[in-house]
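# Turn this into a model:
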Amino acid sequence: MTDADTKLRGRRILVIEDDYLLAQVLIDFLEEAGAEIVGPIGWVEEALAAIDNGEINVDAAVLDVNLHGAKSYPIADALAERSVPFVFATGYGSDALDASYLDHPRCEKPFDQSMLVALLNDILSKKCTAGMRT
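Below you'll find the model as predicted:
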């Protein structure tokens, strides 16, 4: 097993994606990097209910911007309120994100496994560093 195979070892990653085949590719990529997957969840309401009910205990999330025609910003806000870092996933360019969400990392579809894993590692390391500050 290489270092790339274990970069996310021990990390619980929430997958929010409405396309079944893309969700499966994403899950395979993340599991190859050692992550434990929560989901996938494909609907805004379902994700919000799981987050609000405390059913979701994760280190980070990959969040599709468009879920069955609805923007996933309420999910992004709910995750941010709980200090859960996330990466937006989109098939569109940066102009597809509302201006208030441009500071969050995004990964364009089709997914590049190494880029996605690197983005997740980056946001997770920033969370750990921020958590150590007093």
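# From here on, just use CA atoms for contacts and neighbour counts.
Fine.
# just so I have it, where are all the strands in the chain?
Using DSSP state E, the strands assigned to the chain run over residues 12-16, 36-41, 60-64, 66-67, 70-71, 86-90, 106-108.
# what's in contact with the top helix by length along the chain?
Across the chain, the longest stretch assigned as helix under DSSP state H is helix 113-132. Helix 113-132 is contacted from outside by 7, 8, 29, 30, 33, 59, 60, 85, 86, 87, 105, 107, using Cα atoms under 8 Å, 6 or more residues apart in numbering.
# Let's see this one next, to set against the first:
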Amino acid sequence: MSIPGFLYGTFDGNDLAIMQAAFDRITAETWFTSQADQREKFARLIVGMYARGLVIPDRLESVCRALARKQFSRDPLSALSGKRILLVEDEYLIARDAEEQLRELGVEVVGPVANVGDALRIVDTDDEPLDGALLDIAINGQTVYPVAAFLAMRQIPFAFVTGYEQRQVPAFYRSIPTFRKPCDWGMMASAVSST
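You can find the predicted model right below:
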């Protein structure tokens, strides 16, 4: 499936390449439906957004991804609704974006927490149990590994979110799901809450 061929002549090759790239990346997501008619509808949605002036590739993909998650998802991540997920992230804009995405999916976000000490206190003293945690590896000059160890002791599933390469994660933690920034926070929370 691809962007409809009848568009040749309406858009130039660069336009089509931008739309096709957004289509390919979004439809490659595991949550995206495999139904051919839905994929065709999504291709037309991308074309419509582009024709309305949403031509910056990152913005086009971001908006279309959000719409696709609501309209073309084989599983709308409804299993996340009501889950309590600890979010440890020290970069304000990333934390705000993550919190917003998770709340849209019905997640009860604990945090965001911007330092290791506060994260440890939450895991240790929180009256309601956590269903999972998303941990940025580098937090204000410290690593989050003490929090990861504490979560593991309490058998609370977690994932790392980082700008680091996988090989920079200590061998002991390489079996833990690790996601590179920028990332889809809903998919990460889903991976954590399903373990």
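# Give me the TM-score for these two chains.
The TM-score (TM-score structural alignment, normalised by the length of the first structure) is 0.82; 123 aligned residues with a Cα RMSD of 1.8 Å.
# Save the strands of the first structure as JSON lines, and put in distance to residue 49 of the first structure and mean neighbour count too.
Formatted as JSON lines, these follow (distance: least, Cα to Cα, whole Å; neighbours: other Cα atoms under 10 Å):
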{"stretch": "strand 12-16", "distance to residue 49 of the first structure": "13", "mean neighbour count": "25"}
{"stretch": "strand 36-41", "distance to residue 49 of the first structure": "11", "mean neighbour count": "18"}
{"stretch": "strand 60-64", "distance to residue 49 of the first structure": "15", "mean neighbour count": "23"}
{"stretch": "strand 66-67", "distance to residue 49 of the first structure": "15", "mean neighbour count": "19"}
{"stretch": "strand 70-71", "distance to residue 49 of the first structure": "16", "mean neighbour count": "13"}
{"stretch": "strand 86-90", "distance to residue 49 of the first structure": "18", "mean neighbour count": "21"}
{"stretch": "strand 106-108", "distance to residue 49 of the first structure": "24", "mean neighbour count": "20"}
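# Format those strands as a markdown table; extra columns: distance to residue 79 of the first structure.
Formatted as a markdown table, the strands of the first structure follow (distance: least, Cα to Cα, whole Å):
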| stretch | distance to residue 79 of the first structure |
| --- | --- |
| strand 12-16 | 10 |
| strand 36-41 | 14 |
| strand 60-64 | 8 |
| strand 66-67 | 16 |
| strand 70-71 | 14 |
| strand 86-90 | 8 |
| strand 106-108 | 15 |
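# so which of those comes closest to residue 1 of the first structure?
strand 36-41 (16.6 Å; Cα to Cα).
# roughly how far out does the longest helix of the first structure sit from the chain middle?
Per Cα atoms, centre = their mean, to the nearest Å, the displacement of helix 113-132 of the first structure from the mean C-alpha position of its chain is 11 Å.
# same question, stretch 108-124 of the first structure
With Cα atoms, centre = their mean, you get 9 Å for stretch 108-124 of the first structure.
# Kindly report the same for stretch 146-156 of the second structure.
A distance of 22 Å separates the centroid of the chain from that of stretch 146-156 of the second structure, by Cα atoms, centre = their mean.
# What range does it cover in the first structure?
Counting by TM-score structural alignment, stretch 146-156 of the second structure falls onto residues 74-84 of the first structure.
# and residue 82 of the first structure, how far is that from residue 18 of the first structure?
Between residue 82 of the first structure and residue 18 of the first structure the computed distance is 23 Å (Cα to Cα, to the nearest Å).
# In terms of neighbours, single out the busier of these two.
residue 18 (20 against 10; other Cα atoms under 10 Å).
# Run through the residues that contact the aligned partner of the more buried one in the second structure.
For residue 18 of the first structure, the aligned residue in the second structure is residue 90 (criterion: TM-score structural alignment). Residues counted as contacts of residue 90 of the second structure (Cα under 8 Å, 6+ apart) are 113, 114, 115, 136, 139, 140.
# Return the distance of the most centrally placed residue in the first structure relative to residue 54 of the first structure.
Nearest to the geometric centre of the first structure sits residue 62, at 1.5 Å (Cα atoms, centre = their mean). Distance, residue 62 of the first structure to residue 54 of the first structure, using Cα to Cα: 18 Å.
# just residue 6 of the first structure next, same as before
27 Å.
# What of residue 30 of the first structure?
In this view, residue 30 of the first structure and residue 54 of the first structure are 23 Å apart by Cα to Cα.
# and residue 169 of the second structure, how many neighbours?
Residue 169 of the second structure, neighbours per other Cα under 10 Å, totals 17.
# Let me fix that, I meant to ask about residue 99 of the first structure.
Neighbours of residue 99 of the first structure under the rule other Cα under 10 Å: 9.
# Which residue in the second structure aligns with it?
Per TM-score structural alignment, residue 99 of the first structure is aligned with residue 171.
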